[in-house]
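Student: let me see the structure of the following:
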Amino acid sequence: MDHSFFSKVKPCLITKSFVPENKETPIHFIANDIIGRKLFYRRNHFPYPHFTSSFYFLPISGSVNSPRTFSLQEIYSLPAKTIKVVLECAGNKRELFEPKVFGEQWGKGAMSQGIWKGVSLRTLLQYTGLMNSAREFVFEGYDYGQRPGSSQSISFSRSLPLKKALDPDTIIAYEYNDQPLPFKHGFPLRLIVPGWYGMASVKWLKKLTVIDHEFNGPFQADDYVYYPDKEIDTGKFSVTTMNVNSTIQFPLNMQLLRTGVYDIKGIAWTGEGNITKVEISLDDGQTWDLCRYTSASEKNSWVSWSYKWEVQKKGEYTLQSRATDSHGNVQPKKPLWNRKGYGFNAIDRIKVKVE
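Tutor: Okay, here's the model as predicted:
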């Protein structure tokens, strides 16, 4: 069957809220591994920031030997690193949780992928050094506002532990897909933390502070925390690494089909290692077959997969996809339910009817 419509249609972002602007990537209509800036999902907690000056500097202070402020020109002149990275909102697929949870009801498109260019954080730290007491790196963005239920304005701030901050692939990015970083995605500088959910990749970087204690800002101590119990906080733990996951892009859920041959298509990704296996079930999970990759399985990026399905019998079918990564993580039948709705990664499941 000819699926050339993928290259002909002009999909647009799916709006979830206007202020702050939150929009999904039309992931079911994406045929490429690289998402252009116009279709890259947008996740904001506050309105877009306003810069009062064209001069931009990034200060690094705290538990460092030599505090320093870097100009954009200095950062541009340092050795650069380019990486292909999938970014996924921790709330991706939130609308699929049962029982339902409150929060932005993301479907399957709160994720995108592209090529980021910037400077490894560890390169900048060569100029400042680190004190022995250094424990975490706090990244503060220029975006600010009031959290629900609070009258106090705060900036969006997150921290990284020493090991993750010093990973060579953790970069301060200034380009996306060989173009200057778009304003709505963090211009002039944003953090990119491969393997972790998107909340870690702080946009519109204002400053970096190295601290000798655990950071307890509200976007780390209250939000982006798994709370497995609906009422109490017992058993809570931080949202960090992306779960192994997959999405069926074609056919669409509840689509009507005719008998014939179809290429079932989708993507799979993980925060640890790389995808080693994607399986498809055409009978609601009773049996599973291997899918073939249509793109390379690489660390930090998704793999595209397909499966040729010849269907001659009319009726209703439940299709499922299940991914496995190189650390042995497998998509579960049911997700870890948590009251804020993070990290949904249950086996992807759609229904179609063949007429």
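Student: only C-alpha atoms for contact and neighbour calcs from this point on.
Tutor: Noted.
Student: how about the strands in the stretch 101-250 of the chain?
Tutor: Counting by DSSP state E, counting those that start in this stretch, the stretch 101-250 of the chain has these strands, from start to end: 111-120, 136-146, 153-161, 171-176, 179-180, 190-192, 205-211, 225-226, 237-238, 245-250.
Student: for Thr128, find the nearest of the ones you listed.
Tutor: Judged by Cα to Cα, the one of these that comes nearest to Thr128 is strand 205-211, at 10.6 Å.
Student: for the nearest residue to Ser7 once chain neighbours are set aside, the count of nearby residues, please.
Tutor: Closest residue to Ser7 apart from its sequence neighbours, by Cα to Cα, 6 or more residues apart in numbering: Ala31 at 7.3 Å. Neighbour count of Ala31, defined by other Cα atoms under 10 Å: 18.
Student: try Phe18
Tutor: For Phe18, using other Cα under 10 Å, the count is 10.
Student: please give the structure of this sequence too, so both can be compared:
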Amino acid sequence: MISRRELLKDASFLLAAAGAAQPVLSWAATQYDVPTIPGKDGMILRSFRFLDVEMPMEFLNSWITPVPHFFVRNHMHEPSTVDAAEWRLSVTGEVEKPFTLSLADLGKVESHTVINTLECAGNGRAFQHPSVPGIQWQRGAVGTARFSGPRLRDLLQRAGVKTAGKHVMFRGLDEVPGKVPPFIRSIPIQKAMDTDTLVATQMNGAPLEKHHGFPARALVPGWIGAASCKWLTEIKILDKEFDGNFMKPGYRFPNQPVAPGGSVNPDDAHPVTGLNVKSVIASPADDSKAKRGVVPIRGAAWAGEADIAKVDVSTDAGATWSPARLAADHAKYAWRLWSYSWEAAKSGEYTILSRAADTQGRSQPETAAWNPSGYLYNAIDQVKIHVEA
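Tutor: Predicted coordinates:
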């Protein structure tokens, strides 16, 4: 029999819903003593060791994702405590005038707001075949929020970046266990200087919560979530890409197609940066039932630094396609919600597909490019439903 300890270590869990006001979710399981994560009721717990929490598709019902429904991805332990009064952010490296800011100092710098869809690079990894190691995210390691804070560019200009400065490194306050390498990432100076790249201190109009990087995090819009370092404490300008585990071999994508199950030399791979074009079906749920008549189909689509041009839906496993309606809410870097009303005239088993295309000419493929880390999965989404008379 599997012990609770083993379950907590190896399985995915559903976070306990607190209070009678919580909805009964279609996937809810009550047979386990599930740990409660404050502020994340009803979410799916993918890992308890470093706290990785996924949003169920039933919560994808608004353009802006409420913070309690926003996924959490940690590579290390979260800081046990963060004292806002003692916290400092240093800007060093290839600069003329290094400096350090308190949270109060940072609050005096002009703030900018960016609505951004943040997605873990491994979102969808569970659908890769053959399977690959890592957190087995399905569809919900993604969310859209309003992030606010100073432009990173303003801090770099204050420091005076030298001509040798080519990359900007982020170090957070993650608590590193044992001999695990620290989670440190860098981005090219060009992206760091973009007017929408932030040192974010607010999320959806409120100070960042601890799970999302309080008191400050990097926000690198349109790129994978790993670029947006949480609990930011050091910004260092380097003369080249940071040389560390989470830049190489981690978070790299093969330069050439890889046969499923094959291996890749990190030297023949490049850093994962921008997000792919992708859509997901939020409703109806996979393996659900519906009555004959109008069946509402809805979901979301995003494309990183590009805009969504269209979403098509098929209700006959891809034999025919029809355009979905894109919702009015729209912003650079943010997903578009979409919907389609399907007239299910006959009972039976159906496969519903969604396929997005973007303004760069990219379209969701039938099969995602396989890679040993399961990054950037974006195959045409599908759910199977049974229509009853």
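Student: next, the TM-score between them, please.
Tutor: Here the superposed chains carry a TM-score of 0.93, computed using TM-score structural alignment, normalised by the length of the first structure; 345 aligned residues with a Cα RMSD of 1.7 Å.
Student: about what we covered before: now the strands of the stretch 101-250 of the first structure as CSV including mean neighbour count and distance to Phe46 of the first structure?
Tutor: Formatted as CSV, the strands of the stretch 101-250 of the first structure follow (neighbours: other Cα atoms under 10 Å; distance: least, Cα to Cα, whole Å):
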stretch, mean neighbour count, distance to Phe46 of the first structure
strand 111-120, 23, 19
strand 136-146, 20, 6
strand 153-161, 20, 8
strand 171-176, 26, 21
strand 179-180, 14, 23
strand 190-192, 25, 16
strand 205-211, 20, 15
strand 225-226, 22, 19
strand 237-238, 13, 22
strand 245-250, 24, 28
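Student: circling back: can I take it that the residue nearest to Ser7 of the first structure is in a strand?
Tutor: No: looking at Ala31 of the first structure with DSSP: H, G, I helix; E, B strand; the rest coil, it is coil, so not inside a strand.
Student: including distance to Val278 of the first structure, could the strands of the stretch 101-250 of the first structure go into a markdown table?
Tutor: Output for the strands of the stretch 101-250 of the first structure, formatted as a markdown table (distance: least, Cα to Cα, whole Å):
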| stretch | distance to Val278 of the first structure |
| --- | --- |
| strand 111-120 | 19 |
| strand 136-146 | 36 |
| strand 153-161 | 31 |
| strand 171-176 | 29 |
| strand 179-180 | 33 |
| strand 190-192 | 27 |
| strand 205-211 | 37 |
| strand 225-226 | 27 |
| strand 237-238 | 28 |
| strand 245-250 | 8 |
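Student: which one of those lies nearest to Gly129 of the first structure?
Tutor: Of all the strands of the stretch 101-250 of the first structure, strand 205-211 comes closest under Cα to Cα, at 10.5 Å.
Student: against the second structure, where does the closest one fall?
Tutor: Mapping strand 205-211 of the first structure onto the second structure (TM-score structural alignment) gives residues 232-238.
Student: figure out how far the matching stretch is from the centre of its chain.
Tutor: In this view, stretch 232-238 of the second structure has its centroid 22 Å away from the chain centroid, taken as Cα atoms, centre = their mean, to the nearest Å.
Student: to what extent does that stretch diverge from the first structure after superposition?
Tutor: Once the two are superposed, stretch 232-238 of the second structure sits an average of 0.7 Å from its aligned residues in the first structure (mean Cα distance after the TM-score superposition for the first structure).
Student: what comes into contact with that stretch?
Tutor: For stretch 232-238 of the second structure, the surrounding residues in contact (Cα atoms under 8 Å, 6 or more residues apart in numbering) are 87-95, 161, 164-173, 213, 215-218.
Student: try stretch 268-283 of the first structure
Tutor: 194-196, 241-247, 287-292, 297-305, 307, 317-327.
Student: whichever of those end up buried, select them in ChimeraX.
Tutor: Of those, the buried ones go into a single ChimeraX selection, burial set by 16 or more other Cα atoms under 10 Å:
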select :194,195,196,241,242,243,244,245,246,247,288,290,291,297,298,299,300,301,302,303,304,305,307,317,318,319,320,321,322,323,324,325
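Student: residues touching the aligned residue in the first structure for Thr351 of the second structure, list them.
Tutor: Under the alignment (TM-score structural alignment), Thr351 of the second structure pairs with Thr318 of the first structure. By Cα under 8 Å, 6+ apart, Thr318 of the first structure lies in contact with 281-284, 349-352.
Student: same check on Ser347 of the second structure?
Tutor: Applying Cα under 8 Å, 6+ apart, the residues near Ser347 of the second structure are 291-292, 386-389.
Student: ok, it to Leu89 of the second structure distance?
Tutor: 60 Å (Cα to Cα, to the nearest Å).
Student: try Ser314 of the second structure
Tutor: Taking Cα to Cα, one finds Ser314 of the second structure at 50 Å from Leu89 of the second structure.
Student: what does Arg139 of the second structure give?
Tutor: 34 Å.
Student: when these two are compared, which one has more neighbours?
Tutor: Arg139 (24 against 20).
Student: what sits closest to the more buried one if chain neighbours are left out?
Tutor: Spatial nearest neighbour of Arg139 of the second structure, chain neighbours left out: Gly124 (5.4 Å); criterion: Cα to Cα, 6+ apart.
Student: try Ser297 of the first structure
Tutor: Nearest to Ser297 of the first structure is Val303, by Cα to Cα, 6+ apart, at 5.1 Å.
Student: and the one you found, what does it touch?
Tutor: Applying Cα under 8 Å, 6+ apart, we find Val303 of the first structure in contact with 267-269, 275, 293-297.
Student: identify the farthest-apart pair in these.
Tutor: Spatially, the most separated pair among the contacts of Val303 of the first structure is Trp269 and Thr294, at 13.6 Å (Cα to Cα).
Student: looking at those two, which has the bigger crowd around it?
Tutor: Using other Cα under 10 Å as the criterion, Trp269 of the first structure and Thr294 rank with Trp269 on top: 30 against 14.
Student: which position in the second structure pairs with that one?
Tutor: Match for Trp269 of the first structure (TM-score structural alignment): Trp302.
Student: and for Lys23 of the first structure?
Tutor: Per TM-score structural alignment, Lys23 of the first structure is aligned with Val53.
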